[in-house]
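# turn this into a structure:
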Amino acid sequence: MEGVTLKTPLGKILIVESDGRVKRLVLNADPKLDLLPTTPFQRQLVDLFERYFDGEPVDFSKIPTARQAKYSEIYEVLQEKVKYGGIVTYAELAELAGLSRRHARVIGNAMAANQIPIIVPCHRVIRSDGRIGNYSGGVKWKIYLLELEGHKIQSGRILKRT
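Predicted structure coming up:
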C-alpha cells in the first residue's frame, strides 16, 4: 500500500492506493506528512486533484478504486449520475439506486461510510430541505467543495442549485 499527499486550500489530503486502485482518501491529513508521487498513477491522481482544486470540472468516476463492498452500488450510481456541479438529495439518490425514497437514511449511512470522498462525491448529497447536512471531513469541507463546484451556500443551505 502506498500513498501520496496533496496540499489543498483546506489542508493536506492523503490518497492511499494499492495496485493502481485508490483505497482511501483522507481529508485533514497530518500536515507534517509529505508523500511525493512515485508512480504514473500517483502523478495522474495529483494532476487531477490539482486541476479540481483550481476550479476545473474533473470527472473522477474513471479512477480505479477499491470496491467498498457494503454500499458499492450506491457509490457507483452517485459517481455515474451526479457529476461536477450537480447535487442530489438523500431521497433522490435512494430512488436513483433503485430504493424507495424512504431509504434516505440508508443513503446517509452509505455517505458516512464512504472511504473515498471527492472521488465518490458524497459532498454532493444534501437534505431534502436544502440544508447541506453532515460530511465525514467536516462541514467546512462540504461547504468548500460545493462552493468550488458553483453552489451558493448561506446558513448551511444551498441557495443556488445548478
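# C-alpha only now, for contacts and for neighbours.
Fine.
# where's P117 relative to N28, distance?
Distance of P117 to N28, given as Cα to Cα, to the nearest Å: 12 Å.
# in this structure, where's the longest helix?
Looking across the chain with DSSP state H, the single longest helix is helix 40-53.
# which residues touch the most centrally placed residue in the chain?
Centroid-nearest residue in the chain: I118, 2.1 Å away (criterion: Cα atoms, centre = their mean). Counting by Cα atoms under 8 Å, 6 or more residues apart in numbering, I118 touches F60.
# so where do the strands sit in this structure?
Taking DSSP state E as the criterion, the chain contains strands spanning 2-8, 11-18, 21-26, 88-89, 125-126, 152-154, 157-160.
# just those: most buried one?
strand 125-126 (a mean of 26; mean count of other Cα atoms under 10 Å).
# ok, and what's touching that one?
Contacts for strand 125-126 (Cα under 8 Å, 6+ apart): I87, V88, T89, Y90, L93, I132, G133.
# report the distance from it to the chain centre.
Distance of strand 125-126 from the chain centroid (Cα atoms, centre = their mean, to the nearest Å) equals 11 Å.
# do you know how far the closest residue to S100 other than its chain neighbours is from E73?
Excluding the flanking residues, the one nearest S100 by Cα to Cα, 6 or more residues apart in numbering is A94, at 6.1 Å. Distance from A94 to E73, counting by Cα to Cα: 11 Å.
# next one: A91
16 Å.
# which one's more surrounded, these two?
More crowded of A91 and E73, by other Cα atoms under 10 Å: A91, with 23 against 14.
# hang on, that one packs against H103?
Yes. With contact defined as Cα atoms under 8 Å, A91 counts as touching H103 (6.8 Å).
# and the helices in this protein?
Under DSSP H, the chain gives helices at 40-53, 72-81, 90-96, 104-113, 139-148.
# and those helices as TSV, adding distance to K23?
Formatted as TSV, those follow (distance: least, Cα to Cα, whole Å):
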stretch	distance to K23
helix 40-53	12
helix 72-81	13
helix 90-96	23
helix 104-113	13
helix 139-148	20
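# please work out which of the ones you listed is packed deepest.
Of those, the one with the most neighbours on average (mean count of other Cα under 10 Å) is helix 90-96, at a mean of 21.
# could you also give me the structure for this second sequence? I'd like to compare it with the first:
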Amino acid sequence: MTDTQGEPGARAAAAPRTWKWTVRDTPVGPLLLAATDAGLVAVAFHARGRTADRALARLAERLGGGPTPDGRAAADGHLARAADELDRYFAGDRSPFTVPLDWSLTGGFAERVLRELARHVPYGTTVGYQDLAVRAGDPGAARAVGAAMGANPLPVVVPCHRVLESSGAIGGFSGGLETKRALLAMEGVLPQPLF
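Below is the predicted model:
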C-alpha cells in the first residue's frame, strides 16, 4: 500500500482542534484517514480528487482548520497505528482494531450503536439492523440504526459493512455496494467474486 500525506488549509472554527490526515491505497480503493490527538476520527472511501477535497472540507468545518505544531505527534501516532492495522486487516489479519477512536463526529443513539458494533461484531460475522437496535437499547430503532450506519465517520474500523438487512440482503453502504461486497467477501461472509 502506498501512503500520501497532506494537511488541509486552515479554516476558521470556534474551537479548532489539532488533526492530521493521510490517504492510504487499499484493495477497496483509497481511504482517507484523519486523526486528532484523541484518536482516529474519520475514514472516507474513494479518497481522490473532489471526493477527498469534500471530505477534508467537512473535517475542517467540523474539527476546525487543521493540524498545528502542538499535539501533532499524537495525531501522527494514531494515523501510523491505523494505517498499520488497516494494512494487516486487508492482508487477512482477523485481529480487532485497537487504534484509539475519537468519537467526536457522532453522538447520541448513533454513537451508542457504533460503539456496540465496534465492540461486539467481530471479523467474519454480521448483524441485522434490528438486532443492533436491540443491542443498543432501542428495539424500535432499526431505521435509526440504518441512519447511524450511513453517517458512520469510521467505516471499516467501525465495521458498518457487517450490518445486513433482516432478509439477509446486504443493504446500503456509504462506500458503495461493491465495496461492501468486497469487504464481506474478504472476511469470508460472501463468496469471493469469480472475476
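# which one of the helices of structure 1 lies nearest to K62 of structure 1?
In terms of Cα to Cα, the element of the helices of structure 1 nearest to K62 of structure 1 is helix 72-81, at 9.1 Å.
# residue range for the closest one in structure 2?
Mapped onto structure 2 using TM-score structural alignment, helix 72-81 of structure 1 covers residues 111-120.
# and the matching stretch against structure 1, how far off on average?
Its matched residues in structure 1 lie on average 1.0 Å from stretch 111-120 of structure 2 after superposition (mean Cα distance after the TM-score superposition for structure 1).
# gap between that stretch and the chain center?
Taking Cα atoms, centre = their mean, one finds stretch 111-120 of structure 2 lying 12 Å from the centre of the chain it belongs to.
# and if you look at stretch 1-21 of structure 1?
Put simply, stretch 1-21 of structure 1 sits 13 Å off its chain's centre (Cα atoms, centre = their mean).
# can you check stretch 115-124 of structure 1 too?
Put simply, stretch 115-124 of structure 1 sits 2 Å off its chain's centre (Cα atoms, centre = their mean).
# where in structure 2 does it fall?
Against structure 2, stretch 115-124 of structure 1 falls on residues 153-162 (TM-score structural alignment).
# quick check: end-to-end length of that stretch?
15 Å.
# so for P117 and N28 of structure 1, which residue has more residues nearby?
A side-by-side neighbour count of P117 of structure 1 and N28, using other Cα under 10 Å, places P117 first with 19 against 15.
# ok, and the closest non-adjacent residue to that one?
Per Cα to Cα, 6+ apart, closest to P117 of structure 1 is L25, 6.2 Å.
# isn't the one you found right up against I13?
Yes. Taking contacts as Cα under 8 Å, L25 of structure 1 lies within contact range of I13: 7.0 Å.
# shared neighbours, the two?
By Cα under 8 Å, 6+ apart, no residue touches both L25 of structure 1 and I13.
# ok, residues contacting the helix or strand harbouring L56 of structure 2?
Assigned by DSSP states H and E, L56 of structure 2 belongs to helix 49-59. For helix 49-59 of structure 2, the external contacting residues (Cα under 8 Å, 6+ apart) are P8, L32, A44, H46, A47.
# what's the closest of the residues you listed to L190 of structure 2?
Nearest member of those to L190 of structure 2, counting by Cα to Cα, is H46, at 22.0 Å.
# and that closest one, what pairs with it in structure 1?
Superposed on structure 1 with TM-score structural alignment, H46 of structure 2 falls opposite N28.
# now T26 of structure 2
Matched to structure 1 by TM-score structural alignment, T26 of structure 2 sits across from T8.
# hmm, back to that, any idea how far the helix holding L56 of structure 2 is from the middle of the chain?
On Cα atoms, centre = their mean, the centre of helix 49-59 of structure 2 falls 15 Å from the chain's centre.
# please apply the same query to stretch 149-156 of structure 2.
Taking Cα atoms, centre = their mean, one finds stretch 149-156 of structure 2 lying 5 Å from the centre of the chain it belongs to.
# S61 of structure 1 is nearest to which of the helices of structure 1?
Checking those against S61 of structure 1 by Cα to Cα gives helix 72-81 as the closest, at 5.6 Å.
# mind giving me the packing neighbours of that closest one?
Using 3 or more Cα pairs under 8 Å, 6 or more residues apart in numbering; DSSP states H and E as the contact test, the elements touching helix 72-81 of structure 1 are helix 90-96.
# need the contact list for V113 of structure 2.
L132, A133, R135, A136, V145, A148.
# how close does whatever residue of structure 1 lines up with the fourth one get to N109 of structure 1?
The alignment partner of A136 of structure 2 in structure 1, by TM-score structural alignment, is A97. From A97 of structure 1 across to N109 of structure 1, the span is 14 Å (Cα to Cα).
# for the closest residue to R112 of structure 2 other than its chain neighbours, what are its contacts?
Sequence neighbours aside, A136 is the residue nearest to R112 of structure 2 in space, at 6.1 Å (criterion: Cα to Cα, 6+ apart). Residues near A136 of structure 2 by Cα under 8 Å, 6+ apart: F109, R112, V113, E116.
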